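Peer 1: what follows is a predicted protein model with its sequence.
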Amino acid sequence: MENLTYNSIILQLEGLKVSEEFLYPVFLFFLIFYIIVMVMNCGMVFLIAGQKSLHEPMYLLFCNLTFNDIFGNSITVPRLLLDLLRLPSERTISYAECAVQAFSTHTYATTSHTILMTMAFDRYVAICNPLRYTTIMSNKMVITLSASAWGVALFFVAILLGLTLRLNRCRTFISNPFCDNASMFKLSCEDVSVNNLYGLIFTVLLMVSSMGSVALTYIKITAVCLTTKSKTLNSRAIKTCSTHLTVYLIMLLSGFAIVILHRFPAYSDYRKLAALLFHIIPSSLNPVIYGLQCTELRHALMQILCIKKINQRKMFPN
């Protein structure tokens, strides 16, 4: 299926391999999950924005995660749904659109780590320095942490894709449901050792800094809880930190599944499916986990629902 057209501006996507009998069930599966992701994450953003009681660092930093989930899924899932309904020969994409999709996909994955790192720092300050929390986690600090989470991701991903875009292409087939950096530099017949090296260094640094900072944060939080022996502090730590840690572990395990499956070419179809699930599963679970665990979010949601019920009764009295 490879076409040796030199530097072709039109590429062909492999898409998701689905037998005809499972085509529409798979389409409905991804469509339903996409709708769930968008409704729940958009709802969470509006809830936090509309309730002044939720204008706190923890929830404002969480908004970065919801924005990232909306952004990451909007780049990949709608295109995937369209390609599922097309014949394999009609699944084409321009090189420019492919580059944008690859940049967005890697930005989404990288920012998922950097945002959760900033949220871990927020939890550390809240538990270990509660008296100085409002001083340290000022509006300026929240803006700085948010800008850093996005800025670091955009900077390193820009270099990652820049190294790929410099290459000439002699192939046109993307062996993936969507464009990513590895799929794009495999289109080249040039030496891609620099791309492989930078990609490896980038991945290792991201994972080490992510896991290291989160682990260090929770070790310090655990140490504080053990030394103070305060039931109130321990209860608060468990309630707030378990939410963040659950979200982080879901994201981390989803990412590791893709990395591990990369080592087994025979399971390439499972790797592609895992890459898609990396987008929709954490994104759909994040609002649920935070909504169930955070008392303030539950109270704000219940307050809105109660107000709506009261207004409906006034409009439609028995």
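Peer 2: Structure received. As the structure is a prediction and not an experimental result, all values here were calculated from the model.
Peer 1: please make it C-alpha for all contacts and neighbour counts, starting now.
Peer 2: Noted.
Peer 1: helix or strand for the nearest residue to Leu167 once chain neighbours are set aside, which one?
Peer 2: Leaving aside its sequence neighbours, Leu167 sits nearest to Ser188 (CA to CA, 6 or more residues apart in numbering; 6.3 Å). Under the criterion of DSSP states H and E, Ser188 resides outside all helices and strands.
Peer 1: show me the contacts for Ser188.
Peer 2: Ser188 is in contact with Leu167, Asn168, Arg169, Cys170, Arg171, counting by CA atoms under 8 Å, 6 or more residues apart in numbering.
Peer 1: neighbours of the nearest residue to the last one once chain neighbours are set aside, just the number please.
Peer 2: Across the structure, with CA to CA, 6+ apart as the measure, the residue nearest Arg171 apart from its sequence neighbours is Leu187 (4.8 Å). The tally of other residues near Leu187 (other CA atoms under 10 Å) stands at 22.
Peer 1: I'd say Leu187 and Thr172 touch.
Peer 2: Yes: Leu187 is in contact with Thr172 according to CA atoms under 8 Å; the separation is 6.3 Å.
Peer 1: hang on, the earlier thing: which residues sit in contact with the residue nearest to Arg171?
Peer 2: Arg169, Cys170, Arg171, Thr172, Phe173, Ile174.
Peer 1: of the contacts of Ser188, buried ones?
Peer 2: With burial judged by 16 or more other CA atoms under 10 Å, the buried subset of the contacts of Ser188 is Leu167, Arg169, Cys170, Arg171.
Peer 1: how about the residues you listed, which pair is most distant?
Peer 2: For the buried ones among the contacts of Ser188, the farthest-apart pair by CA to CA is Leu167 and Arg171; their separation is 11.7 Å.
Peer 1: right, and Tyr108 touches Asp69 too?
Peer 2: Yes: using CA under 8 Å, Tyr108 makes contact with Asp69 at a distance of 7.5 Å.
Peer 1: use this one as the comparison:
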Amino acid sequence: MKVAEKNVSHVTSFVLLGFTARSDILLLLFIMFLVIYVLTIFGNSVILHVIYHSSQLHRPMYYFLGNLALLDIIYCTVISPRMLATFLVKDKSITLVSCVLQMFLFLALISSESILLALMAYDRYLAVCRPLRYQSIMTGTFCLRLVATAYCWGLVQSFFHTCFTFTLKFCKSDIDYFFCDIPPLLKLSCSDTFINELVLFTFCGVNEGGSALVVVVSYILIVSSILRIRSDKGRRRTASTCVSHFLVFTLYYGSLFFIYLKPRWRRSVDVDRVASVVYAVAIPMLNPIIYSLRNTEIRLSFLKIFRAAFNRS
């Protein structure tokens, strides 16, 4: 063991083994995930463009949605290009510096997105349950501070996770995963990872657990308020603004809890890999689809911008 620790103290790279060793399906996987990545960038860029150029969407709800689209663009870009490369090249290595940077950025972004989803639920709660006070509470300055807090907390949490992970000694360099994440790296360590597991569980419990609690409580209050609306049309219109967000919340938090709040001895690489594809690859693509399909204002604004651009051409 001492020899192994001495060798790994000078490790300068890891090897991302990716999804499978079967060479016959690598091209198919590359095409599939490339299409997903392109759709993710396109869909979220459209959401940003529509919100920015539509004055009627310059409201807190869409300000948060725009930030969600921006985070999705960045964090899928942190993961997808490197993942796509593993399907085509024989050299699947990633330098230590690149691995550290990838983990730091990814954890910062998903932590910020967790808080942002909670802020979106809080915004819907105020709009539905406290409509008379909504404008006075959700001012532009207050929304800016909330989003800045989400970003700052994401950076702080990621800093601690990254530092604790890369102070470990690693006995192996082959990461049986498609990006540098905490669970697969802990499996490579020959150090005691109890503190790392404790830090991971604590931070995820506070961040994801606290954010999920805000979302759940907000929607319990929203549902109770909707049930008091006498008009069926009013109930449907109010509920339609919340359904898409709750669907995104369920997919996102479900996959995060499944991966990060399990003890090490109950982890399965194959199962974790599938779950990580959901929150790291699939959800960023699905977010603009879910929000645009369920939101009439976004659809109408998009059609208005599209017609104006078509008429100019």
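Peer 2: Structure received. Note that the structure is a prediction, hence the values are computed from the model and not measured.
Peer 1: need the TM-score between these chains.
Peer 2: Once superposed, chain against chain, the TM-score is 0.90 (TM-score structural alignment, normalised by the length of structure 2); 308 aligned residues with a CA RMSD of 2.3 Å.
Peer 1: before we move on, back to that, of the buried ones among the contacts of Ser188 of structure 1, closest to Thr203 of structure 1?
Peer 2: Among the buried ones among the contacts of Ser188 of structure 1, and counting by CA to CA, the member closest to Thr203 of structure 1 is Leu167, at 20.9 Å.
Peer 1: which residue lines up with that closest one in structure 2?
Peer 2: Using TM-score structural alignment, the partner of Leu167 of structure 1 in structure 2 is Leu168.
Peer 1: after the longest helix anywhere in structure 1, which helix or strand is next?
Peer 2: Using DSSP state H, we find that the single longest helix of structure 1 is helix 193-228. As assigned by DSSP H and E, the chain's next helix or strand after helix 193-228 of structure 1 is helix 231-262.
Peer 1: ok and that next one relative to helix 193-228, angle-wise?
Peer 2: 160 degrees (axes from the mean of the first three to the mean of the last three CA atoms, to 10 degrees).
Peer 1: ok and the helix or strand that helix 231-262 of structure 1 is followed by relative to helix 231-262, angle-wise?
Peer 2: Once helix 231-262 of structure 1 ends, the next helix or strand along the chain (criterion: DSSP H and E) is helix 268-293. Angle, helix 268-293 of structure 1 to helix 231-262, by the same axes, to 10 degrees: 170 degrees.
Peer 1: the strands in the stretch 1-150 of structure 1, which residues?
Peer 2: Along the stretch 1-150 of structure 1, the segments classed as strands by DSSP state E, counting those that start in this stretch run 10-13, 92-94.
Peer 1: re earlier: buried set for the longest helix of structure 1?
Peer 2: 195, 199, 202, 206-207, 210-211, 213-214, 217-218, 221-222, 224-225.
Peer 1: ok, average deviation of it from structure 2?
Peer 2: Following the fit onto structure 2, the mean deviation recorded for helix 193-228 of structure 1 is 1.8 Å by mean CA distance after the TM-score superposition for structure 1.
Peer 1: kindly reformat the strands of the stretch 1-150 of structure 1 as JSON lines containing mean neighbour count and distance to Lys239 of structure 1.
Peer 2: Below are these laid out as JSON lines (neighbours: other CA atoms under 10 Å; distance: least, CA to CA, whole Å):
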{"stretch": "strand 10-13", "mean neighbour count": "21", "distance to Lys239 of structure 1": "44"}
{"stretch": "strand 92-94", "mean neighbour count": "17", "distance to Lys239 of structure 1": "46"}
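Peer 1: can you list these in TSV and add distance to Asn311 of structure 1?
Peer 2: Shown next, in TSV, are the strands of the stretch 1-150 of structure 1 (distance: least, CA to CA, whole Å):
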stretch	distance to Asn311 of structure 1
strand 10-13	51
strand 92-94	49
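Peer 1: out of the ones you listed, nearest to Val45 of structure 1?
Peer 2: Nearest of the strands of the stretch 1-150 of structure 1 (CA to CA): strand 92-94, 32.0 Å.
Peer 1: and the closest one against structure 2, how far off on average?
Peer 2: Averaged out, strand 92-94 of structure 1 is 1.0 Å away (mean CA distance after the TM-score superposition for structure 1).
Peer 1: what's next to that strand, contact-wise?
Peer 2: Ile9, Ile10, Leu11, Gln12, Leu13.
Peer 1: now render those as TSV, adding distance to Phe256 of structure 1.
Peer 2: Listed next are the contacts of strand 92-94 of structure 1 as TSV, based on distance: CA to CA, whole Å:
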residue	distance to Phe256 of structure 1
Ile9	33
Ile10	32
Leu11	28
Gln12	27
Leu13	24
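Peer 1: which one among these gets closest to Asp180 of structure 1?
Peer 2: Distances from Asp180 of structure 1 to those, taken by CA to CA, are shortest for Leu13, at 11.2 Å.
Peer 1: what number of residues lie near Leu84 of structure 2?
Peer 2: Neighbours around Leu84 of structure 2, by other CA under 10 Å: 21.
Peer 1: what do we get in structure 1 for it?
Peer 2: Leu84 of structure 2 maps onto Leu81 in structure 1, by TM-score structural alignment.
Peer 1: what's the answer for Val50 of structure 2, then?
Peer 2: Counting by TM-score structural alignment, the partner of Val50 of structure 2 is Leu47.
Peer 1: list the contacts of that match.
Peer 2: Residues near Leu47 of structure 1 by CA under 8 Å, 6+ apart: Ala300, Leu301.
Peer 1: quick one: it from Met207 of structure 1, how far?
Peer 2: Distance of Leu47 of structure 1 to Met207 of structure 1, given as CA to CA, to the nearest Å: 32 Å.
Peer 1: can you pull the buried residues of stretch 153-163 of structure 2?
Peer 2: Trp153, Gly154, Leu155, Gln157, Ser158, Phe159, His161, Thr162.
Peer 1: sticking with the second one, tell me its helix or strand.
Peer 2: Gly154 of structure 2 is part of helix 140-165 when elements are defined by DSSP H and E.
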